[in-house]
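Asker: what would the 3D arrangement of this be:
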Amino acid sequence: MTDYTLILGNKTYSSWSLRGWLLAKQAGIRFDEVVIPLRQPDTRAQILHHSPAGKVPTLIAGGEAVWDSLAIAEYLAETYPSQGLWPSDPAARRLARCVTAEMHAGFQALRGALPMDLSKHHPGHQIAPEVQADVDRIQAIWRDCRGRFGRAGDFLFGAFSVADAFYAPVVTRFRTYDVTLDSISEAYCTAVTDHPWMKEWTAAAAEESWIIEFD
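Answerer: The predicted model follows:
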């Protein structure tokens, strides 16, 4: 019997699910997984069975749904404060919340043009100017976090945190679409890609049989 159940979309495609899953791994909780294929006729009905918002990820905790990845982050950080989901330094924690919220709410051009797809690689993919603007802003965030607070480790604030969970799907997008990055951002992407949790997620995605074709 596990403590929690995490409702996810396909691991190959669901960027929001990846965030929730990484948060659960960092919190150190035991959890079951329910993976619901996306873009199917009954997808929304299946998710609504678990979440009133009809979105993934949703964490079932004590029989109650915690939906939205940011709400899951805050719930787990409050429930397991010793796991360091947010940086301990107040200035670092303030910046981590800002850049996490920016990722949560922004970068619509990048999301639309470069959907997460762990099954594909598009070398030489052409990036539209508005997408490049998002790429440039993300790299600026990464440089700032790494330069100010990342010296103690390989991640945005040294140790892996909520902020890294939120930017991990972007890392996969940059790899899938062969996005050219500066040296600091490239090193950060390598650190995220090589993290054992990311390798575990990617391996599970490779075993999925569902296929979604993007325009």
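
Asker: alpha carbons only for contacts and neighbour counts from here, please
Answerer: Fine.

Asker: for this structure, what's the longest helix?
Answerer: Determined from DSSP state H, the single longest helix within the chain is helix 129-149.

Asker: list the buried ones in that one?
Answerer: Using 16 or more other C-alpha atoms under 10 Å as the burial criterion, the residues of helix 129-149 that qualify are 131, 132, 134, 135, 138, 139, 141, 142, 143, 145, 146, 149.

Asker: please give the structure of this sequence too, so both can be compared:
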Amino acid sequence: MKLIIGNRNYSSWSLRGWLAARQAGLPFEELTVHIDGDDWQATKRLDGEFQPSAGKVPVLWDDDVVVWDSLAILEYLSDKVGRERFWPKDPAARGMARAMVAEMHSGYLPLRRLCPMNIRRRITGLTLTDEARENIVRILGLWAEARARFGAGGPFLFGSFSAADIFYAPVISRFITYGIGVPGFAQAYMQAVWDHAWMQEWIAAAEAEEWVIEQFEVA
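Answerer: Got it, this is the predicted structure:
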């Protein structure tokens, strides 16, 4: 398999796709592209192997199969290796995890727009909009419910590391970058994800990147 990802410092979607690939446990070749660079901007407009994804990252190739969109990649991989690797076994927990992932995948636009992912930066004094604050309250409420109902088996949302943690990892990065205050249980959960070996690998690579996208550096 081959996985194309964008800038590690900024691309939240790429982080999700990459974590899903690591969670699957299958070998894959990794290709990182500068999503704001001239080469990628030109390549994605060409006919050929990049065309199905409309030039968006991440993109997964598996022989003749091309899968784009981070949630589609996660689901494709879960079909290959078994859904229990990504989703809780308990039906109630699995139902909540799926709903949380879907909500993250399609929602929280005010928070995303106000706080673009930027792993390298630490920003203080951010003024939250009402809409972004509502997003944060909603996320924390979901985290609290998942941890209280299904998190007894470990430090993650549903105990062990799963699809829900993969999809909320970029939110954790945003909360850290922008100094978003969270209650103690959320601090402990965020630290568990941040300290995960795969996250530490991603963070180290993001910090080593030399690419800078100015529009994401203004705050």
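
Asker: picking that back up, now for the longest helix of the first structure, which elements pack on it?
Answerer: Contacts defined by 3 or more C-alpha pairs under 8 Å, 6 or more residues apart in numbering; DSSP states H and E place helix 129-149 of the first structure against helix 90-105, helix 108-113, helix 183-194.

Asker: go again using 10 Å as the cut-off
Answerer: Contacts defined by 3 or more C-alpha pairs under 10 Å, 6 or more residues apart in numbering; DSSP states H and E place helix 129-149 of the first structure against helix 90-105, helix 108-113, helix 162-176, helix 183-194.

Asker: what does the last one contact?
Answerer: By C-alpha atoms under 10 Å, 6 or more residues apart in numbering, the surrounding residues in contact with helix 183-194 of the first structure are 138-143, 146-147, 153-156, 160, 164-165, 167-172, 174-175, 179-182, 198-199, 202.

Asker: at 6 Å what do you get?
Answerer: Outside helix 183-194 of the first structure, the residues within contact range by C-alpha atoms under 6 Å, 6 or more residues apart in numbering are residue 171.

Asker: tilt between that helix and helix 162-176?
Answerer: Per axes from the mean of the first three to the mean of the last three C-alpha atoms, to 10 degrees, the angle that helix 183-194 of the first structure makes with helix 162-176 is 100 degrees.

Asker: now do helix 183-194 of the first structure: distance to the chain's middle.
Answerer: From the chain centre to the centre of helix 183-194 of the first structure is a distance of 15 Å (C-alpha atoms, centre = their mean, to the nearest Å).

Asker: mean per-residue distance, that helix to the second structure?
Answerer: Helix 183-194 of the first structure, aligned to the second structure and superposed, deviates on average by 0.9 Å (mean C-alpha distance after the TM-score superposition for the first structure).

Asker: can you check the longest one too?
Answerer: By mean C-alpha distance after the TM-score superposition for the first structure, the fitted helix 90-105 of the first structure averages 0.5 Å away from its aligned residues in the second structure.
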